[in-house]
Every structure is written in C-alpha cells, then in structure tokens.
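Enquirer: Mind folding the following:
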Amino acid sequence: METWTLSLLLVSLHGAAAVTHSLKYFDTASSGLTNFPEFVSVGMVDELQIVHYDSNTRRAEPKQDWMIRFTEEDPKYWKRQTELSLGNQQVNKVNIEEAKQRFNKTGGVHIFQVMAGCEWDDETNEVLRGFHQHGFDGEDFISFDMKTRTWIAPKQQAVSTKLKWDHNKAQTAQMNHYLTQICPESLKKFVKYGSSSLMRTELPLVSLLQKSPSSPVCCHATGFYPDRASLFWRKDGEELHEDVDHGEILHNHDGTFQMSVDLKLSSVPAEDWRRYECVFKLSGVEKNIVTRLDEAVIRTNAEKLNDMTTSSSIIIIIAAVVVLVLAVGGFMCYKKRKDKDPQKNVKTPLNPSPPPMSESGSDSLTEGVNSSTRLM
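Expert: As a prediction, the model looks like this:
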C-alpha cells in the first residue's frame, strides 16, 4: 500500500493555457496511515499553495506572504477558515467510514477526498470551468455537472447520494452560484494580489543523467515556474516520439516544478549521439534551453546519488506531506485535462453541503469549500 500511496501523492496537476488561472481546494481524509494527519486541507491558485490546514495543527495558515496582505482587510478570515476546516474534518471522518462500508472495505489505507474550484481566462474574462468532485481510494465517486445541474454517480455505491442531492434544489442552486460567481471572483482577487508570484517565470537547471552505460539517458529539468512547460528529445532538429519516455510534471518543495524525459540509446552508434539534443520550452519565454547529447556532460548514477538523491528524496517527502490532499484530486483533475470537453463526466463529492456564500457581497473574501455533508 505504501507504493500505491506515494504514486498517488506524486500525481501532477498540469497547467492550462498561458492566460488561464485556476483556484482549487482539496480536502483529504485518510485512514490507516501512521505518522500522518488524518485530515489535510489545501487551497491552491495556479498550482501554488496559498492556504494549509491539517488535523495536527488544527489551524488554517497562509502559505504565501501576499495572502497575509490579502486578508488584512478581513481580520477574522483565518478564524473562519479554521472553523470551516474543523467542521469538514469531523464530517469527512464520518464519510470515509461510510464509504468503506459501501465498498465493503475493512483494514488497510483508504483516502476520501473533495476537490472543488474553477478556472478563469484573464484575457476573455470567461469562466472556463467549475468543478466539485469527490473520490474514494483514487477513483471518482460523485461529481457535479454544471451543464445539467445534476450529480453524476459513476459507481453504484454513489447512486443513493446522487438521488439525495439531486432532490435538494436549494443546494444545487447554491453550488452553481459558488462555481460560476463566487469562486471566479475570488480567483480574480487572488491573481491581483499575488501577481508578482503567480506571473513570474523561472528557468530550470537542465541535466543529463544515466544510471549505467546501458540505461536510457534522462534529461532532467528542475526549478522552473510556472508548470506550463514542455521537455522533449529531438534528432537532427525533429522531435522524437519513439524510444522516449515522458515523465509527469512534479512539485518541488519551493513551489517550482521538475520533469524529465528518457531517451533509449541502445541501438544508436556513439558517433550519432551528436545528432540528439534535449529541448526545454517554458510558456512566455521565447528562448529555449537546448542541451546537446554529449557523453562528457552526462552525470552518472554515482554522481546523481552524491549530489541529487538526498535532495530529491527530501523534495518528494516534503511534497508528499504538503500535497497529500492532491492524491485523489490530482487524479481526477488530470483525467479532465485529457478530456476534450471540460464539462464531460465532471465528478463530485460524496456528501457536501453547499459552499459558503459571502454575507457581505462580492467585496468580501471567500472561504474555502464546505464539504460538510454526510453521505448517508
């Protein structure tokens, strides 16, 4: 189960077009995990963490300096965020047990998660997508379809929840209002306050790595921002699609990203190596980073162990702790990135109450998502 859990934690959330911004909230309840909080809540803007809560600290805290400035106009913001997360923690503790009963699960590691948020295009001012999804053990459980304003239940075990929520018209209206109005307005404010961080660009360190002479050569880029980037091998100026293995974009502990792409060279003569090069492209940056395949610059497995393994392990561990909440949410979001129709098969939560509405109008700061509705 540990391998399965780690693989889920490292699922990446890919960025969209350069003008697209996203606001996502993730609530994750877990059981069977030792030395790990049973509940974690994270808010993210453009894949940058802005708020964090877990059942150990029992306190919502800002993760960016500009979030502190953002909430100066509302001194009670963090108190409300903490109270909201405390309520979600208790309800989702019940929900994970309910889900285990419905799927006839007993021992082992189990994860129940809510992901909610929206995407907005700052050029067209169009709300591209809203989503409210629940998942159990890495699979979709139930989700809200904005087009039909109904709940989708891909699992038989979620049908009773779907019928209950479809019948609650007030909750449906409030959910739709949150996703189409409140969430986008909050996102616009976040982007305004955090523009210096969210709109920055950072180029990576690109290295060529190889475990052994017979292993593929790995082109590894780390430290770039934002995550709207591509990394590929080309030969004689043409991008290669065969004998290459693309890795996912992963989070670094400092908010930047890393990715890699492997090239198999088992059938390539040494004299032809000079025809290959690795290319890194970052959205918004005109010049690419090109690294020619040269045995002299390849770092061997021994060098990698000395210089990179320790730091990479720390990065992965810290990222896992910070974004456990991305385990199921990342999985669901990633599948939708693959979908041509962003509204198709939108999945949602097991037992959510409607997201909180701002009592003071659109000028007030918006809280995270309230998932405090029980399944049964």
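Enquirer: From now on I want contacts and neighbour counts done on CA atoms only, so please keep to that.
Expert: OK.
Enquirer: before we move on, which element is residue 183 in?
Expert: Assigned by DSSP states H and E, residue 183 belongs to helix 183-193.
Enquirer: okay but residue 89 is in contact with residue 26, surely?
Expert: No - look at residue 89 against residue 26 with C-alpha atoms under 8 Å: they stay out of range, at 12.0 Å.
Enquirer: how about the strands in the stretch 151-300 of the chain?
Expert: Secondary structure of the stretch 151-300 of the chain (DSSP state E, counting those that start in this stretch): strands at 205-210, 217-224, 229-235, 238-239, 244-246, 250-251, 257-263, 276-282, 289-292, 298-300.
Enquirer: Among those, show me which one is buried the most.
Expert: strand 250-251 (a mean of 24; mean count of other C-alpha atoms under 10 Å).
Enquirer: returning to that earlier point: quick one: the strands of the stretch 151-300 of the chain as CSV, columns for distance to residue 126 too.
Expert: Compiled in CSV, the strands of the stretch 151-300 of the chain are given as follows (distance: least, C-alpha to C-alpha, whole Å):
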stretch, distance to residue 126
strand 205-210, 35
strand 217-224, 28
strand 229-235, 23
strand 238-239, 34
strand 244-246, 32
strand 250-251, 28
strand 257-263, 27
strand 276-282, 24
strand 289-292, 33
strand 298-300, 46
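Enquirer: want to put them side by side, so please do this one too:
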Amino acid sequence: MSQKTSIPLFSVAGKQYRVVVEARDDRVLSYNLESDSTAVSDDVDKNGLLFGADIVVLDSVNSGTGRTKLGDFCRNIIEPVFKELHLESRTIRTQSPDSVTQLARTFKTTAKTTIVLFLSGDTTISEFLNNLPQGSAGGLTGKSSVVLLPLPFGSGNAWATSLQILCPVTAFRNLLHNNLKPTRFPLYRATFPNSYEIVFFIIFSVGFHANLLHLCQEPRFDNLGVEKFQLAAQEILDTYRLDYSFHIPTKTTPVQLAYFALINTPNLEKTYKPSPMSDPLKQQLHLLGYSATLKQPDLVARIMKGYENKTGDDISGDGVLYEALESDFSITLRDTPESSSRTAFDICCDGHLLNMLQLQVKGAPFDGKISIKFINDYSDLDLQVLVPSS
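Expert: Below you'll find the model as predicted:
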C-alpha cells in the first residue's frame, strides 16, 4: 500500500504551497504541488542566492528508476514553482548519453553566479565536472561562480547523502528559503600511463568494488533490480581471485588486497558508510583496503560493516587498511597481463568504468602506475556546492 506525505514548501501572495509525495516501499510514485489560501506572510527569501543568479536545471531522465509523468519532479514541482515566483530558468533533459558532456563543454555564463540543480545520480555530476572548460590562469578573482545543488535522484547518491542532502523536496525548500550555503569542495585528478586523465570527488576503486560495477554492466543483469548486486557480488566472491598487488604511498613493501579504494565521501549509498572518517568538503582522501588474506566470510563481514559504521569510526586493523592521504601521491598495480585476468585491472571512478589494460602507451611494456593529484584550481569557474546551513 502506498503512503502520502505532505511537505510544506513556501508561502507567497496569500497562498501556501506544499508538495504531496506518494511512495510505496521507499520508491516515490508521484510528486504533486498543492496550494491553499493562507494569511501567512510571504516566507520566500527574495534577497537570497536563488533570486540573483542564473538557474539551470539538469534532469538526467534515466537516472535512478527513471521518470514517470506523475513522478517527474522537474515538471511537477520545480517548473511551476519557478513560474509562480517569476524566476527564469533553463531546463535541460538528457536526450542522449552525451547530453551532459555537450552541455559542460559549451557551458558559458556571463552571470556572477549560476546555480545548477542536478536531478541525477553521481555519474551525471562527474560527467559535467570532467567536461567543463579548463585552462585557468589561477586564483578565484573575477571568476564566475557555478554553484551545484545535487538532488538525490540516482541509485547511490553518494555525494548528496554525504552532504546531508537526503530528500529532494526538503533540499528544494531550503533553496527557496536561502537555508543552503555555497561551499567549495575538493576535486582529485587521476592520470594514467597513456596520459588519460579523469577528475573524481567520490571514489576511485580497484578490486572488489570495481569488479562489481563492471560485472553488473553485463546484459544478463539488465532486467534485474537491486538484486543484481547481490548476485554479482556472490559470483565475484566465488570465481574471482581477489588477490591484487599494490604499491601504495604509506607502505614500503607491496600489499595484497581484495578491495582497494580511495574515498572522499563517508557514504556510497544512503545507509552504506564504508569510510566513516571521510568528509566530502575536506581535501583529504582515505585509502581503504581489505586484505587478500581474509577468508570469504571475513571479507564479506568487513564489506557489510559499512551498514553499521558511525560517523568518525576508525575502522583500521584486523585485515582492514584505512589511512588518510592529504597530498599528491601515486599507486602502482603490480599485477601483469601475463599473470592475471582482465578483471584484475578493472577500475571504477565515480561510476565511470575503466580498465588499466586500455590506458597504456601503445607498444610499451605494461605500466601499472596511477598518479593522484589534489586539485586546487581546476576550472575557469569558481565551483561550489550548496549544503545545509546548519
């Protein structure tokens, strides 16, 4: 049976607006904007950031469970609210896999501040950031600010959840009431042997996590829901070697790991917190590794502990490598194509699926080195994210 929840949104011109959300089993079925006459005074902050900025709404229509007519948050809530408040905005609905890339590559603004609302998951935001104009001369003086607001409409929503943006309606209400503050956030660049680069802000992984995301892309998992992750995980545990060799900056000798990740956010899902000491707004990566010597039940227990971790927990020890890194470094995959399967070279970077074998200099011997750089001045734009004020 579905349940309906009414969430107050704002009051203006003698009307009080609210969003009625209908959901079943944590899945939203519909968003409906309703209003009643009220004697309550206007409570929208028209001196707030929203009213002095250009506004872009980027709706990744295939993210999460996709969009239905009743569940279209952009058409049913955002657009009529902006019309009521006489706010001009530009809405972009993804029409093809490269829609976000093309938007970012041609992104120009003459406004002092542009707010971009993402109705998407993490990968869409990553695609946008990775394709923005670069070549900055350095410093923030004179730059236009591009302020992102991630509304959680993806599958994992790691960034939004870690920023305490848990409900799209509440986040939108906070935007209208100027209860969100723009804050700069860290970015990191991974550079591979063939000079290919990718910027990330959530996770860079090799081993079990990357294997899982790669395997779930196979067509045989297409018609499955969240159970595909359980089935794929068990297949990996049963059939993959899960014994990968790394040189890492904090150890003088190689380490053997079943799971390796560089993580910037505490959460990877709403209830899954594998890196409880991470802070998405702090320029610091946590290296998380689970030892290859762990028996399968013990490895599974370490992975599943992410559902129990509390903010600030130190999870290091007992087969778990957990260390903070705060400056540029490199890692090296020591496995070779001659001795290992292709899965040993699977990489996941904020949802982008790569393989180290395809990131080599043509004709050169295999090189497992990956350089990680902490970026201080990434774009021609001053990039910020909106987070709750308190």
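Enquirer: TM-score for these two?
Expert: Remark: TM-score between the superposed chains equals 0.26 [TM-score structural alignment, normalised by the length of the first structure]; 172 aligned residues with a C-alpha RMSD of 7.2 Å.
Enquirer: Counting by contacts, list what the helix or strand harbouring residue 103 of the second structure packs against.
Expert: Taking DSSP H and E as the criterion, residue 103 of the second structure maps to helix 99-105. With contacts taken as 3 or more C-alpha pairs under 8 Å, 6 or more residues apart in numbering; DSSP states H and E, helix 99-105 of the second structure sits against helix 122-130.
Enquirer: heading toward the C-terminus, what's the first helix or strand past the helix or strand residue 79 of the second structure falls within?
Expert: Residue 79 of the second structure belongs to helix 79-84 when assigned by DSSP H and E. Once the chain leaves helix 79-84 of the second structure, the next helix or strand it forms, by DSSP H and E, is strand 90-93.
Enquirer: Just the buried residues of that next one, please?
Expert: Buried residues in strand 90-93 of the second structure, counted by 16 or more other C-alpha atoms under 10 Å: 91-92.
Enquirer: Packing partners of it?
Expert: Secondary-structure packing of strand 90-93 of the second structure (3+ C-alpha pairs under 8 Å, 6+ apart): strand 54-59.
Enquirer: What segments of the stretch 1-150 of the first structure are strands?
Expert: Assigned by DSSP E, counting those that start in this stretch, the strands in the stretch 1-150 of the first structure fall at 20-31, 39-45, 48-54, 61-62, 110-121, 126-136, 139-145, 150-152.
Enquirer: Mean neighbour count and distance to residue 282 of the first structure added to these, as a markdown table?
Expert: As requested, those are exported to a markdown table (neighbours: other C-alpha atoms under 10 Å; distance: least, C-alpha to C-alpha, whole Å):
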| stretch | mean neighbour count | distance to residue 282 of the first structure |
| --- | --- | --- |
| strand 20-31 | 25 | 15 |
| strand 39-45 | 25 | 19 |
| strand 48-54 | 22 | 17 |
| strand 61-62 | 18 | 28 |
| strand 110-121 | 26 | 19 |
| strand 126-136 | 23 | 23 |
| strand 139-145 | 25 | 32 |
| strand 150-152 | 23 | 36 |
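Enquirer: I'd like these as TSV, with distance to residue 95 of the first structure appended.
Expert: What follows is these, written out as TSV (distance: least, C-alpha to C-alpha, whole Å):
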stretch	distance to residue 95 of the first structure
strand 20-31	9
strand 39-45	12
strand 48-54	17
strand 61-62	25
strand 110-121	8
strand 126-136	10
strand 139-145	12
strand 150-152	17
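Enquirer: And those strands: which comes nearest residue 177 of the first structure?
Expert: When the strands of the stretch 1-150 of the first structure are compared by C-alpha to C-alpha, strand 126-136 sits nearest residue 177 of the first structure, at 10.2 Å.
Enquirer: Can you name the helix or strand that residue 170 of the second structure falls in?
Expert: With DSSP H and E as criterion, residue 170 of the second structure is part of helix 168-176.
Enquirer: packing partners for that helix?
Expert: strand 3-12, strand 145-152.
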